[in-house]
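Student: Have a look at this prediction, sequence included:
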Amino acid sequence: MTDPLAPLLDLPGVADAVASARDAVAQVHRHPTNRRGWPATAAEASVRAARASAVVEGGNPEIPDEGGVSDPVTAGALRVAEALGPLLGTWERAPMQALARLHVLAAADLVADDAGLGRPRPGVGVAERLDMLAGLVVGGTKAPGPVLAAVVHGELLALAPFGVADGVVARAAARLTSIQTGLDPKGLAVPEVFFMRQAPRYREAARAFATGTPEGVAQWLTFCCEALDAGAKEATSIAEAAVAP
C-alpha cells in the first residue's frame, strides 16, 4: 500500500527541515547531562511544555510555590503533561482512547457539564478523520517522526474534535508522537515554547495546513521542524542549567 504521508517529504523545504530537526533533537540526547540525568531534565521540559501550551491557549503560566494552580487552562495542561508517560502505550495501540483521556484531563475545569468530556463532537467527517489519523499513528505510515508529529498536531488543530481545549490536546498528542516515533524518546525537546513565542506565526501556519494545499502543508511542516530546532535549544539550556554550579 502507498504511504499516505510519503509525498509530504517532496514538498519544498520539508526534507531539509526534517533532517535539521532530527539532528538537533538527537544532539540533545547526547548531551552528557542527559545520559544519566535525563529524568530530571525531562521533568523540567514537561513542565515548560505544559506552561507554554497553556499560554498559547490563553492560560496563565504562573505556578504558585504553594497551593494549587487556579487557572483552569494551566491546571489542565499540567494534568495532561503528567499523564503523557503512562499514556504512551495507549497512544501506540489505541490513539482514540488516549485522545479521550487527554481531553478529560485538559478540559475538566473548563466545562460545566462533564458529559462531553473525552467525546468527539458530532459533525460531518469528524469521526472519519479521527479514524484516519489513528490509523497513521498505529503504523499506517513510515514517515519520519517530525512529519507524523506535525500532521497529528495540525490535523487536531484543524479538526477541533472536542470544541474545548483542543489546542492543549493537539500539542500533547504531537509530543506523544515525537516520543513514540523515537524522534524524542525521552521527551527532552520543548517546541511548545517556540509555539508560544511565535504565536501569530503558529496560528497562521496552522490555518495554512488546514487549507490542505501543498503550499499550506509545507508551511506547517517546516514551521513545526523549526519549532523542534528551537525546542532542542531549550532542552540544551535545561541540561546546561542542571550542571551549572
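Tutor: Done, it's in.
Student: from here on, contacts and neighbour counts on C-alpha atoms
Tutor: Fine.
Student: dump the residue contacts of the closest residue to residue 3 other than its chain neighbours.
Tutor: Distances taken as C-alpha to C-alpha, 6 or more residues apart in numbering place residue 141 nearest to residue 3, at 5.4 Å, with adjacent residues excluded. Residue 141 makes contact with 3-6 under the criterion C-alpha atoms under 8 Å, 6 or more residues apart in numbering.
Student: Residue 131 too?
Tutor: residue 96.
Student: Could you check how far it is from residue 206?
Tutor: 20 Å (C-alpha to C-alpha, to the nearest Å).
Student: Excluding sequence neighbours, find me the nearest residue to residue 9.
Tutor: Residue 9 sits nearest to residue 15 (C-alpha to C-alpha, 6+ apart), 5.2 Å away.
Student: next one: residue 218
Tutor: residue 11 (5.9 Å).
Student: pretty sure the one you found contacts residue 213?
Tutor: No. Contact criterion C-alpha atoms under 8 Å: residue 11 and residue 213 do not qualify, at 10.7 Å.
Student: Could you check which of the two has the larger neighbour count?
Tutor: Ranked by neighbour count (other C-alpha atoms under 10 Å), residue 11 and residue 213 place residue 11 first, with 16 against 11.
Student: tell me the contacts of that one?
Tutor: Residue 11 sits in contact with 214-215, 218, where contact means C-alpha under 8 Å, 6+ apart.
Student: same question, residue 205
Tutor: 216, 219-220, 223.
Student: Narrow the residues you listed to those that are buried.
Tutor: Buried members of those, scored by 16 or more other C-alpha atoms under 10 Å, are 216, 219-220, 223.
Student: Which pair of those residues spans the longest distance?
Tutor: 216 and 223 (10.6 Å; C-alpha to C-alpha).
Student: any idea which of the buried ones among the contacts of residue 205 is closest to residue 117?
Tutor: Of all those, the one with the least separation from residue 117 (C-alpha to C-alpha) is residue 220, at 28.5 Å.
Student: here's the one I want to compare it with:
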Amino acid sequence: MSSAAPPPGPSASAPPGRPDPLAWLVALEGVPSAYAATRDGIDVMLRDRGLRRTSPETTAESLLRGAHASAVLEGSSSTLAEVREGAGDEVARDAVRVSTELLSLVPRVRQSPLQAFARIHALAATGSVEPDRLGRPRDPEAAGRLRDIATVATSQGSEGAAPALLVAAMVHAELISAAPFVSHNGIVARAVERLIIVARGVDEKSLCVPEAGHLALRPAYESNLRGYAEGGAAGVHAWVLYGAEAFAAGAEASPLRRAAAE
C-alpha cells in the first residue's frame, strides 16, 4: 500500500468532527443487528454457564486455546495437546508467552494502549528479533499508524457509538493491515482484540476464545482481511460483518461450552 494512501479503516472513511471515530460504522447495513445478536449470545452464554462455573482454571484454558489458535493462524503446526504440554513449536511458544501476561495489561490498554501494544509485541517477539526492536514500530509511518489505532482503541462514545465488539474488530484489522512491528503482527492483533473485549466489559473473565473463532472461519478471516487492507468501503463493511460472525464462533469455542456438555 502506498505511503501516500490513507489507512483503510476509520481514518480513511469516518466523517470529520465525530467524537467516536467508528460511529459511522453503526449506520452500515446489517451491522447493528449483527453485533446486537452476537453480544446477546455472549451475554446469555456467560450468564447461564459462566457465573456459576467459572474459575481461574477456566480462564487459563480459554487463554491457552486462544494462544494455540492464534499460533496456527500465524503458521504454527502444533496441536492443542502439544501446546498444553509445553511441547509446541516456536510460534506456539511465542503465542503462549503472550497469553500468560495478557490479562495483566487490561488497565494499560484502557489508559495507554500504545504501551499495551508494545508490551504484547515484546512478549511475542522475544528471542526472534533484536532487543532494540522489541515493542518498537518499524518506522515513523508505522508509529503514526499506531497512534491512530490507539485513538480508536480508547474511543468512547455516547448513544449511537460503536459497540465494544466492533471496536475490537476494527483495532484487530488495523493492526494487521498496518503491520507496525517487524514481526508477530498477527499475534499482536489477535491478542489486542481479546484484551479490548475484556477491558470493555464484554467478557471480563476472558472465557470466550475469539482466536478460535477466526481459526474456525479461516478462509473468511483471511479473505476479509485482504479486502479490508485494499482500503475500499466494501472491504471495511465486509470485515465488520465478518467480525460479528467470528465473535459468535469464539463464544462457541469457550471452555464453558465443553463444561456444559460434560
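Tutor: Okay, I see it. Bear in mind that the values here come from a model prediction, so they are computed numbers and not experimental data.
Student: picking up where we left off before, filter the contacts of residue 11 of structure 1 down to the buried ones.
Tutor: residue 218.
Student: is it possible to export the contacts of residue 11 of structure 1 to CSV including secondary structure and distance to residue 103 of structure 1?
Tutor: As requested, the contacts of residue 11 of structure 1 are exported to CSV (DSSP: H, G, I helix; E, B strand; the rest coil; distance: C-alpha to C-alpha, whole Å):
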residue, secondary structure, distance to residue 103 of structure 1
214, helix, 30
215, helix, 31
218, helix, 28
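Student: Over in structure 2, see which of the contacts of residue 11 of structure 1 survive.
Tutor: Retained contacts for the contacts of residue 11 of structure 1 in structure 2, judged by both residues aligned by TM-score structural alignment, their matches' C-alpha atoms under 8 Å, are residue 218.
Student: Over in structure 2, tell me which residue corresponds to the residue nearest to residue 9 of structure 1.
Tutor: The alignment partner of residue 15 of structure 1 in structure 2, by TM-score structural alignment, is residue 32.
Student: Helix or strand for that match, just tell me which one.
Tutor: helix 31-45 (DSSP states H and E).
Student: That helix vs structure 1, average offset?
Tutor: In this overlay with structure 1, the average offset of helix 31-45 of structure 2 from its partner residues is 1.1 Å by mean C-alpha distance after the TM-score superposition for structure 1.
Student: what's in contact with that helix?
Tutor: 25-26, 163, 165-166, 202, 240-241, 244-245, 247-248, 251.
Student: Now for the nearest residue to residue 185 of structure 2 once chain neighbours are set aside, how many residues are close by?
Tutor: Using C-alpha to C-alpha, 6+ apart and skipping residues adjacent in sequence, the residue nearest residue 185 of structure 2 is residue 179, 5.6 Å away. A count of nearby residues for residue 179 of structure 2, using other C-alpha under 10 Å, gives 20.
Student: Translate residue 179 of structure 2 into the numbering of structure 1.
Tutor: Checking TM-score structural alignment: residue 179 of structure 2 goes with residue 160.
Student: same thing with residue 197 of structure 2?
Tutor: In structure 1, residue 197 of structure 2 lands on residue 178 (TM-score structural alignment).
Student: how about its match, what does it touch?
Tutor: Here residue 178 of structure 1 is in contact with 145-146, 149, 184-185, 187 (C-alpha under 8 Å, 6+ apart).
Student: can you redo those residues as JSON lines with distance to residue 85 of structure 1 and secondary structure?
Tutor: Formatted as JSON lines, the contacts of residue 178 of structure 1 follow (distance: C-alpha to C-alpha, whole Å; DSSP: H, G, I helix; E, B strand; the rest coil):
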{"residue": "145", "distance to residue 85 of structure 1": "18", "secondary structure": "helix"}
{"residue": "146", "distance to residue 85 of structure 1": "19", "secondary structure": "helix"}
{"residue": "149", "distance to residue 85 of structure 1": "16", "secondary structure": "helix"}
{"residue": "184", "distance to residue 85 of structure 1": "13", "secondary structure": "coil"}
{"residue": "185", "distance to residue 85 of structure 1": "11", "secondary structure": "coil"}
{"residue": "187", "distance to residue 85 of structure 1": "9", "secondary structure": "coil"}
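Student: Helices of structure 1, start to end?
Tutor: For structure 1, the helices defined by DSSP state H cover 14-29, 32-36, 38-56, 72-93, 95-107, 126-135, 145-159, 166-180, 191-197, 199-211, 214-243.
Student: how big is the angle separating the third one from helix 166-180?
Tutor: If I follow you right, that is helix 38-56 of structure 1. 150 degrees (axes from the mean of the first three to the mean of the last three C-alpha atoms, to 10 degrees).
Student: got the contact list for helix 38-56 of structure 1?
Tutor: Applying C-alpha under 8 Å, 6+ apart, the set of residues contacting helix 38-56 of structure 1 is 34, 60-62, 73-74, 77-78, 80-82, 167-168, 171, 186-193, 195-196, 199, 235, 238-239, 242.
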